[in-house]
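Enquirer: Have a look; sequence and predicted model below, questions after that.
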Amino acid sequence: MENIYEVQRIKQVKTEMEIKENSIRMPENAADIARSFIGDDDREVLLVLCLNTKNKVVAVHRAHVGSLNASVVHPREVLKAAILNNAASIIIAHQHPSGDVTPSREDIQVADRMKEAGRIVGIELLDALVVADNSSFTSLKEQGDL
């Protein structure tokens, strides 16, 4: 008799990408890495930088792509990437297609949700960044919103 229940597994697809400086010592390091992965997308893209216990980036995942001016992201997508990569902590980063790096109220709320969800499962959210394709960015942690 054939088994009607199929075993489902979570699979991770890895893409080999070299990150020149993969140690995060300050928000600028994370912003530079995020900027190289986001590029000049015309909609909000949320990245998850997965870090080990020494704050080295072990993976970068594109967790969500939103619309021109909004992105509804769920903690499960962000934390899935972190769990699959055995991350000790994460940094989330996204861009505003307008180029304005001022965090919105929604950006702060998403960061708070990620921080709480990460706390529950033991994966610390170190920072949440809004980056632009030039060298500007905003760190919610430095700003006091995280």
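Expert: Received the coordinates, thanks.
Enquirer: Could you use CA atoms for every contact and neighbour count after this?
Expert: Will do.
Enquirer: Just the residues contacting the one helix or strand residue 31 maps to, thanks.
Expert: Assessed by DSSP states H and E, residue 31 sits inside helix 27-38. By CA atoms under 8 Å, 6 or more residues apart in numbering, the residues outside helix 27-38 that reach it are 19, 21-24, 45, 47, 49, 91, 93-95, 127, 129, 131-133, 135, 137, 139.
Enquirer: The same query, at a cut-off of 7 Å, please.
Expert: 24, 45, 47, 93, 129, 131, 133, 137, 139 (CA atoms under 7 Å, 6 or more residues apart in numbering).
Enquirer: By neighbour count, which bits of that helix are buried? Give me those.
Expert: By 16 or more other CA atoms under 10 Å, the buried positions in helix 27-38 come out as 27-28, 30-35, 38.
Enquirer: And for stretch 11-26?
Expert: For stretch 11-26, the neighbour count (16+ other CA under 10 Å) marks 22-24 as buried.
Enquirer: Relative to residue 8, how far out is the residue sitting nearest the centre point of the chain?
Expert: Closest to where the C-alpha atoms of the chain average out (CA atoms, centre = their mean) is residue 48, at 2.1 Å. As judged by CA to CA, to the nearest Å, residue 48 and residue 8 stand 24 Å apart.
Enquirer: second one coming, line it up with the first:
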Amino acid sequence: MQPSKRVDIVSVKLVKEASMLYRNRRIRSPQDCYELFKEFLGEVDREYFVVMCLDVKNQPTNITIAHIGSLNLSIVHPREVLKTAILSNAASIICCHPHPSGDPTPSPEDVDVTKRLIEAGLIVGVEMLDHIVLGDDSYVSMKESGYFENE
């Protein structure tokens, strides 16, 4: 006869660490995303993969850093990106990461991770609206650039 095993009883919750004011109530364009993400991140020297959760009216509800990478690499897993979205009952997400090189051109890895996140979001019911790549003074909206066409 095997001995009994103890099972932990747990709960999961989001913890608010801080807040920031956002002058627009809704996200209406990639430019709105760029401005909010730029304000949130400031000047960073490595890749941060950031997720903004939105409600059904495209109002940001929270922002989280899903991963901090190195100078030119960030390993992003859909589980980590969608965790906050699921816990906060988000209708959709917009992802963002800076290229410390200053060139916002999406890399092949950026394209691959975006496709994986779109697919994972469809499975769990959280739509990925865009993936913004930040440069020094510019950005690329992967949706506007056609990377979402094969959704």
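Expert: Cool, the structure landed. Remember, it's a predicted structure, so these values are computed and weren't measured experimentally.
Enquirer: Work out the TM-score between the chains.
Expert: Once superposed, the chains reach a TM-score of 0.92 (TM-score structural alignment, normalised by the length of the first structure), with 143 aligned residues with a CA RMSD of 1.4 Å.
Enquirer: possible to save the buried residues of helix 27-38 of the first structure as JSON lines with distance to residue 110 of the first structure?
Expert: Converted to JSON lines, the buried residues of helix 27-38 of the first structure look like this (distance: CA to CA, whole Å):
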{"residue": "27", "distance to residue 110 of the first structure": "18"}
{"residue": "28", "distance to residue 110 of the first structure": "21"}
{"residue": "30", "distance to residue 110 of the first structure": "18"}
{"residue": "31", "distance to residue 110 of the first structure": "18"}
{"residue": "32", "distance to residue 110 of the first structure": "21"}
{"residue": "33", "distance to residue 110 of the first structure": "21"}
{"residue": "34", "distance to residue 110 of the first structure": "18"}
{"residue": "35", "distance to residue 110 of the first structure": "20"}
{"residue": "38", "distance to residue 110 of the first structure": "19"}
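Enquirer: rewinding a little: want to throw the buried residues of stretch 11-26 of the first structure into JSON lines with distance to residue 123 of the first structure and secondary structure?
Expert: Putting the buried residues of stretch 11-26 of the first structure into JSON lines (distance: CA to CA, whole Å; DSSP: H, G, I helix; E, B strand; the rest coil) gives the following:
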{"residue": "22", "distance to residue 123 of the first structure": "19", "secondary structure": "coil"}
{"residue": "23", "distance to residue 123 of the first structure": "18", "secondary structure": "strand"}
{"residue": "24", "distance to residue 123 of the first structure": "16", "secondary structure": "coil"}
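Enquirer: Which single one of those is nearest to residue 12 of the first structure?
Expert: Taking CA to CA as the measure, residue 12 of the first structure sits nearest to residue 22 out of the buried residues of stretch 11-26 of the first structure, at 20.6 Å.
Enquirer: What's the match for residue 84 of the first structure in the second structure?
Expert: In the second structure, the residue paired with residue 84 of the first structure is residue 87, using TM-score structural alignment.
Enquirer: Do a quick rundown of the helices in the second structure.
Expert: Using DSSP state H, the helices of the second structure run over 30-41, 78-87, 108-124.
Enquirer: Format the ones you listed as TSV; extra columns: distance to residue 146 of the second structure.
Expert: Supplementary listing: the helices of the second structure in TSV, determined by distance: least, CA to CA, whole Å:
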stretch	distance to residue 146 of the second structure
helix 30-41	13
helix 78-87	21
helix 108-124	11
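Enquirer: right, so of those helices, which gets closest to residue 14 of the second structure?
Expert: Set against residue 14 of the second structure and scored by CA to CA, these come closest in helix 78-87, at 6.8 Å.
Enquirer: which residues touch the closest one?
Expert: For helix 78-87 of the second structure, the external contacting residues (CA under 7 Å, 6+ apart) are 14, 51, 53, 66, 117, 120.
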